[in-house]
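Visitor: Predicted coordinates and the sequence they were generated for:
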Amino acid sequence: MSIAIDVVGGKWKMHLMWVLAEGPVRFGQIRRKLDGVSEKVLAENLRQMEAHGVVHRELYAEVPPRVEYSLTPLGEQLNQALQPLEVWGDANREALAPRLVESRPC
């Protein structure tokens, strides 16, 4: 279990998994979909996930250069494993939302 947490732990990685599950996407598109993530944090998370083997970075030899990110087969398996968490969160959103707001530090 701790290996899986290492791969998707942190504020943005699970959100990244869900964005990348939609198919190949460019850095700017990811940033627009993940409101509040800085460019630095997004790049760092993508690099870590690529190093873990769950994200593929494709660099196209074009002018200007184009880079797309997608899930690897390992990443797709991980995304399937995360789906029950998303279902649980959606089912309990109403009960959890007030508690999550109250527990956030000021």
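Guide: Arrived safely. Numbers count the residues shown, from 1 in each chain.

Visitor: only C-alpha atoms for contact and neighbour calcs from this point on.
Guide: Will do.

Visitor: For the most far-flung residue of the chain relative to its centre, which three-state class applies?
Guide: The outermost residue of the chain relative to its centre, with distances by C-alpha atoms, centre = their mean, is residue 63 at 27.6 Å. Here residue 63 is recorded as coil under DSSP: H, G, I helix; E, B strand; the rest coil.

Visitor: putting a second one here so we can go through both:
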Amino acid sequence: MSKTESKLYTCGMELTMDVIGGKWKTVILWHLRNRTLRFSELKRRLGSITQKMLTQQLRELEDDGLINRQVYPQIPPKVEYSLTEYGEKIIPVLYSIYTWGIHYAQDFNLELDIPSEILEKIINKEI
């Protein structure tokens, strides 16, 4: 059961932040925006996240209806994650947050470790 089912919300922002808030959920959704990924691929892209935390965040995103978990009956087990229709609906919001972060970094002279050609492609929604 999703944690949102047992709570009465009085603000849409409160509900949204309960669903996508935290250090990792938006980043997980961001990495799934254009592709299906296996657990190990997500772990590699996220770097410092622990296996336990990634598992927990994926379960919560699945419970909240933002990602699909596809298990293939084979040995070794293969599990893939992708966005649901609701997960896809949050991507334009994440693009806005991403671009805001880039402008914030520029305005406050903060360094981003992202090649400029990648930044441009993401801002132009090419990747």
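Guide: Alright, I've got the coordinates. Predicted model, so just to flag it, every value in this text is computed and none were measured.

Visitor: the strands in the second structure, which residues?
Guide: 37-38, 67-72, 78-83 (DSSP state E).

Visitor: what span of the first structure lines up against the second one?
Guide: Under TM-score structural alignment, the match for strand 67-72 of the second structure in the first structure covers residues 55-60.

Visitor: For the matching stretch, buried residues please.
Guide: 55, 56, 57 (16 or more other C-alpha atoms under 10 Å).

Visitor: Any idea which of the strands of the second structure gets closest to residue 90 of the second structure?
Guide: Ranking the strands of the second structure by proximity to residue 90 of the second structure (C-alpha to C-alpha) places strand 78-83 first, at 9.8 Å.

Visitor: now that we're looking at the residue nearest the centre of the second structure, which residues does it contact?
Guide: Nearest residue to the geometric centre of the second structure (C-alpha atoms, centre = their mean): residue 29, 1.9 Å. Going by C-alpha atoms under 8 Å, 6 or more residues apart in numbering, residue 29 of the second structure touches 83, 87, 91.

Visitor: Hmm, the first one is touching residue 66, no?
Guide: Spelled out, it's residue 83 of the second structure. Yes: between residue 83 of the second structure and residue 66 there is a contact at 5.9 Å, judged by C-alpha atoms under 8 Å.

Visitor: So for the two, which residue has more residues nearby?
Guide: Neighbour count, other C-alpha atoms under 10 Å: between residue 83 of the second structure and residue 66, residue 83 has more, with 26 against 21.

Visitor: Not counting sequence-adjacent ones, nearest residue to that one?
Guide: Once flanking residues are discounted, residue 83 of the second structure sits nearest to residue 67: 4.3 Å by C-alpha to C-alpha, 6 or more residues apart in numbering.

Visitor: surely that neighbour meets residue 90?
Guide: No: contact between residue 67 of the second structure and residue 90 fails when scored by C-alpha under 8 Å: they sit 11.3 Å apart.

Visitor: Quick check: the aligned partner of residue 45 of the second structure in the first structure vs residue 70 of the first structure, distance?
Guide: Per TM-score structural alignment, the equivalent position to residue 45 of the second structure in the first structure is residue 33. Residue 33 of the first structure sits 15 Å away from residue 70 of the first structure, going by C-alpha to C-alpha, to the nearest Å.
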